[in-house]
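K.L.:
Show me how the following folds:
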Amino acid sequence: MSTFPEYTADEIKQLQSSDNVLSVVLNFVEQGKLTTQMLTRQTKPVKKLLRKIDSLVIDNGILYRKIHDIECGECKQLVIPETLKHYVLETLHNLSGHQGTERTLALLHKRCYWSDMVNDVKHWIKTCERCLVAKNPFTKSSSINGFVNSM
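P.N.:
Modelled structure (predicted):
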């Protein structure tokens, strides 16, 4: 699994198929049919993802979203189950130098997808302790004052 090499394809399949939303979406994509009546009976998160059904594909049992990207042409984004969101955000934000919202979204966009990704990234960055410390002018000035006063 090249998107997240820490996980095997079988582990990703298992995580997706045990996810409350993705298991339902996988079923619809496998069947290849979705009626309005079927859609109305679904939960809000399922409906939100099913709006993208034309771009959803299953490859070797794993759900992806196909997109056209300027840099890579047509690429497949791994559809992330709920249980992996924290790991993905931590990996791509924290281990990539605590980039801002746009850069973190760009890194994610090339690899994966989930319905509320933009809001989740914004929230993650707003609550990232390291980012808050780096952006807080009082933290910088108080440490400078402490250094000056100790001289």
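
K.L.:
drop to CA atoms for contacts and neighbour counts, all remaining ones
P.N.:
Will do.

K.L.:
Could you name the specific helix or strand carrying Ser23?
P.N.:
helix 20-31 (DSSP states H and E).

K.L.:
who's in contact with that helix?
P.N.:
Residues outside helix 20-31 that contact it (C-alpha atoms under 8 Å, 6 or more residues apart in numbering): 16-17, 34, 45-46, 49-50, 53, 56-58, 63, 81.

K.L.:
Please provide the structure for the following sequence as well, for comparison with the first:
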Amino acid sequence: MLDQVYQKLLDQVRNGEIRKYWIDDGLLFAKGSRAYVPNGPLRKELLRETHDPQWAGHPGVARMLALLSRKYYWPKMEDNVENYVRTCLVCQLDKTERLKAVCLYGLHHRISKGEWVGIHSCCG
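P.N.:
Now for the predicted structure:
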């Protein structure tokens, strides 16, 4: 069963109500020659196949969006991609936290007028 937005667009294109989409061989196309992907399992499969396989390398949001938008279009694609990448367990486990060195304390000792010796202990 097609999602309601997709079905409405198909009907509007068939009736000549909108021209920014078109039908070719029963498929709806939009924005250039990109196939319009209806809401449902196909979108999820495209997200998974573009992000998860070892050959894909778990791309970030920008790269994944570039890969998908070459051939496909759907409303809120960017939001879907961002959510998919953000919730990818492999990506979350792979992230390393980078901490700045923080100075814990410093000791300064005056040797003579205008001369100081300082020792700073930092961690990080």
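
K.L.:
Could you tell me the TM-score of the two chains?
P.N.:
The pair, once superposed, lands on a TM-score of 0.70 when counted by TM-score structural alignment, normalised by the length of structure 2; 95 aligned residues with a C-alpha RMSD of 1.6 Å.

K.L.:
on that earlier part again, report the buried members of the contacts of helix 20-31 of structure 1.
P.N.:
Among the contacts of helix 20-31 of structure 1, those buried by neighbour count (16 or more other C-alpha atoms under 10 Å) are 16-17, 46, 49-50, 53, 56-57, 63, 81.

K.L.:
most residues in a single strand of structure 2, which one?
P.N.:
strand 102-112 (DSSP state E).

K.L.:
Report the aligned residue range of structure 1 for it.
P.N.:
Taking TM-score structural alignment as the measure, structure 1 aligns no residues with strand 102-112 of structure 2.

K.L.:
Name the residues of that strand that are buried.
P.N.:
Under 16+ other C-alpha under 10 Å, strand 102-112 of structure 2 has no buried positions.

K.L.:
got a list of contacts for it?
P.N.:
By C-alpha under 8 Å, 6+ apart, strand 102-112 of structure 2 touches 116-124.

K.L.:
Please list the members of these that lie in strands.
P.N.:
For these, the ones inside strands are 116-123, with DSSP E as the criterion.

K.L.:
can the contacts of helix 20-31 of structure 1 go into JSON lines with extra columns for distance to Ser141 of structure 1 and secondary structure?
P.N.:
Below are the contacts of helix 20-31 of structure 1 laid out as JSON lines (distance: C-alpha to C-alpha, whole Å; DSSP: H, G, I helix; E, B strand; the rest coil):
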{"residue": "Gln16", "distance to Ser141 of structure 1": "47", "secondary structure": "helix"}
{"residue": "Ser17", "distance to Ser141 of structure 1": "50", "secondary structure": "helix"}
{"residue": "Leu34", "distance to Ser141 of structure 1": "58", "secondary structure": "coil"}
{"residue": "Pro45", "distance to Ser141 of structure 1": "44", "secondary structure": "helix"}
{"residue": "Val46", "distance to Ser141 of structure 1": "48", "secondary structure": "helix"}
{"residue": "Leu49", "distance to Ser141 of structure 1": "46", "secondary structure": "helix"}
{"residue": "Leu50", "distance to Ser141 of structure 1": "49", "secondary structure": "helix"}
{"residue": "Ile53", "distance to Ser141 of structure 1": "51", "secondary structure": "helix"}
{"residue": "Leu56", "distance to Ser141 of structure 1": "50", "secondary structure": "strand"}
{"residue": "Val57", "distance to Ser141 of structure 1": "52", "secondary structure": "strand"}
{"residue": "Ile58", "distance to Ser141 of structure 1": "52", "secondary structure": "strand"}
{"residue": "Leu63", "distance to Ser141 of structure 1": "48", "secondary structure": "strand"}
{"residue": "Pro81", "distance to Ser141 of structure 1": "42", "secondary structure": "coil"}
